[in-house]
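Asks: Below are the sequence and a predicted model for it; my questions follow.
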Amino acid sequence: MTMAQAPTSPPKPASPTDRLARLRAELSAETSRAVAVMPLGHPVIDAHLPSGGLSLGPPHEIVPAEPIDAIAALAFALALCARRLAEAQGEAMIASSGHPLPYGHGLASLGLNPGRLLLLEAGGDGEVFRALEAALHANCLSALIGLVGEGMPLKAGRRLQLAAETGEPPLLLVLRQAGPGLPNGAATRWRVAAAPAGSDRFGGLHAPRWRVRLERCRNGRGGSWLVEWDSAANRLHLPERLADDAAAAGRARP
């Protein structure tokens, strides 16, 4: 003869306080996950960017300040690509729609190894975005640059962002022509103008400089800076004289 088991009481429903605490814990765990970013090596600029650098995965838009600044904007994008390749394995792809593609000596002067670049000449902006999306799904490249004319439509930007969530996020840059542009899903928008290059002690050209303005930054702050590119260290920094002035101003503060 077996003894009847006592009926088990149903689990006590969680109180609103317990449910709220569990939800807060889940949200905390979600937000505490490390966000993949690439610091630019310039502490002042990195402080304006969420998590201290350019987020990897979502697209970033780069725009020349004026049509004459198209080469400066391209050089800025290539410098960021060089920084990414300096810290990551693999290659980068540049897909262009009507833009002149860079050549070996120009790439090397920015610290880029031409042997790690794949160049794609596309028939139009639509082909550029399809190539970027396919590369994101393939999950085999560390950096992607799209050179387009009219800008990145909202739908294309959303598709790129979704595709970037499927694997290891690369640095994704979209460079377009000067102008107001279209509303899109870019995480940041940079407007770049040429500046007189730095010179060495012999009077020769030493390092490219740009005036960059962070016009838009999701979860960050905008700003404007004169920056210099160090192709040996693959980082942005303030020109030396300006850095000394900034340090002196900081020491003079009470």
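Replies: Looks like it came in fine.

Asks: okay, CA-based contacts and neighbour counts for the rest of this
Replies: Will do.

Asks: would you list every one of the helices in the stretch 151-254 of the chain?
Replies: In the stretch 151-254 of the chain, the helices defined using DSSP state H, counting those that start in this stretch lie at 154-164, 240-252.

Asks: The most centrally placed residue in the chain: what's it in contact with?
Replies: Of all residues in the chain, the one closest to the mean position by Cα atoms, centre = their mean is Leu54, 4.1 Å from it. Taking Cα atoms under 8 Å, 6 or more residues apart in numbering as the contact definition, Leu54 lies against 37-40.

Asks: Could you point out which of those residues is nearest to Ser142?
Replies: Set against Ser142, the nearest of those by Cα to Cα is Met38 (11.6 Å).

Asks: Gly223 and Leu214 touch, don't they?
Replies: Yes - using Cα atoms under 8 Å, Gly223 makes contact with Leu214 at a distance of 5.2 Å.

Asks: The two: which has the busier surroundings?
Replies: Neighbour count, other Cα atoms under 10 Å: between Gly223 and Leu214, Leu214 has more, with 20 against 14.

Asks: With Ile62 as the reference, measure out to the more buried one.
Replies: Distance, Leu214 to Ile62, by Cα to Cα, to the nearest Å: 9 Å.

Asks: do the same with Ala187
Replies: Distance from Ala187 to Ile62, by Cα to Cα: 11 Å.

Asks: got another, please set it beside the one above:
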Amino acid sequence: MAIEQQLFSFMEARSGGAKTDLMAPATARSSKATTEPAALAVGDESTIQQDAIEEDPPRETRPASRQEVLQALRSKVGCVNTARESTLTSFSTGCDAIDAWLPGNGLHPASLTEWIAAHDSAAAESMALVAAAHRITMVPTRPLVIVDCEGSFYPPAAVALGIPAERMILLRPRNSGDAIWSIDQSLRSGAVAAVVARLPMRLDDRDGRRLQLASESGTTPGLLVRNFQARQLPSFAETQFYVAEKRRPVFCAGVGSSKTAPHNRPRMGRVSGSQPSEILSITLDRVRGGVTGKHLHVRFDDHANLHSVPISNPQRHETAAKRLASQLAHPTTAKRVATASPKRAVS
């Protein structure tokens, strides 16, 4: 009987009868739970929008100045341009004047360094091998890997530049893919002192990034020699030098001219020490955390050591030319030259 009364009361509440008061608290709570939060949400949203309109003033449409744009870009890429903080000891390039250009007074051991060759000569390779000779003195138990992509490497010349023959491992890959793989594995192994390679082929961004990560992973410097076309291309090298060769005029015995015949000019092998008459022009094109654009003339001595050479002042030659022109333009001098010419013709 009690169960029937409860069922009757429930049916009346569902049909809207007199017993709806029994279910009123539950329905009231449910209706409040479903309607009030929606009203509050709408009210809160309108309040937030109104507050945002009142608090945020209208933004200026003035474009940012050039200085502001540069300052913003510097702040974003500052972590890339600043010199890295590392406990690793840098090694010398072979020239104290060039080392002074670099943030750590030398080349970082976990980075790539490029020498861009302006001419088809061994000047850039000689610079890379001299740096490698200084590197292997710091790690006497590790060999030096030389990747010869063109098959023209001359080991006795490397020995003359200070690299012992027993410390060299010479690799001659068959194609560019094998060359990149050899350099990558040698850098990543961490078991070699450095990797020297001349890359005649084009190095794309993927391979460049791959070699950079390999150098950082194995804490092994990569000393790369590239052609002139690579100077205008993006690079993942931390330091990049541009190497040009300037020949001094060589005076031949018994010849009164300062010009040397082509067959008497000193020649340089693919990798060999520079002759005393050859001066190398070094320009710093890229450096992380340093100042680019620095320029220096260097030369090798008989012991394969690099020395800076003072750059001649072109104004001195221009002054001498102007003085000679003024003397020739003088009337007395011109008259003397005119009168002396027939005598020479008669004699």
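Replies: The structure has been received and is ready for your questions. The shown structure was predicted, so the numbers you read here are calculated from the model rather than taken from an experiment.

Asks: circling back: can you list residues touching both of Leu214 and Ile62 of structure 1?
Replies: 189-191.

Asks: Considering the residues you listed, which is situated nearest to Leu112 of structure 1?
Replies: The closest of those, once distances to Leu112 of structure 1 are taken by Cα to Cα, is Trp190, at 20.9 Å.

Asks: need the contact list for that closest one.
Replies: By Cα under 8 Å, 6+ apart, the contact set of Trp190 of structure 1 is 60-63, 212-216.

Asks: what's the answer for Thr47 of structure 2, then?
Replies: By Cα under 8 Å, 6+ apart, Thr47 of structure 2 has no neighbours at all.

Asks: returning to that earlier point: in CSV, list the contacts of Trp190 of structure 1 along with distance to Ser142 of structure 1.
Replies: Converted to CSV, these look like this (distance: Cα to Cα, whole Å):
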residue, distance to Ser142 of structure 1
His60, 15
Glu61, 17
Ile62, 18
Val63, 22
Val212, 24
Arg213, 25
Leu214, 23
Glu215, 25
Arg216, 24
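
Asks: List only buried entries from these.
Replies: Among those, those classed as buried by 16 or more other Cα atoms under 10 Å are 60-63, 212-214, 216.

Asks: nearest to Ala156 of structure 1, of the contacts of Leu54 of structure 1?
Replies: Ala156 of structure 1 has its nearest neighbour among those in Val37, at 21.9 Å by Cα to Cα.

Asks: So the closest one sits against Asp46, correct?
Replies: No - Val37 of structure 1 is beyond contact range of Asp46, at 10.2 Å (criterion: Cα under 8 Å).

Asks: Need the overlap of contacts for those two.
Replies: 52-53.

Asks: Now Asn184 of structure 1. Nearest residue, chain neighbours left out?
Replies: Of all residues not flanking Asn184 of structure 1 in the chain, Leu154 sits nearest, at 4.0 Å (Cα to Cα, 6 or more residues apart in numbering).

Asks: residues in contact with the counterpart of that neighbour in structure 2?
Replies: Mapped onto structure 2 by TM-score structural alignment, Leu154 of structure 1 lines up with Asp205. Counting by Cα under 8 Å, 6+ apart, Asp205 of structure 2 touches 234-236.

Asks: Any chance of TSV for the residues you listed, columns distance to Lys343 of structure 2?
Replies: Putting these into TSV (distance: Cα to Cα, whole Å) gives the following:
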residue	distance to Lys343 of structure 2
Pro234	66
Ser235	66
Phe236	69
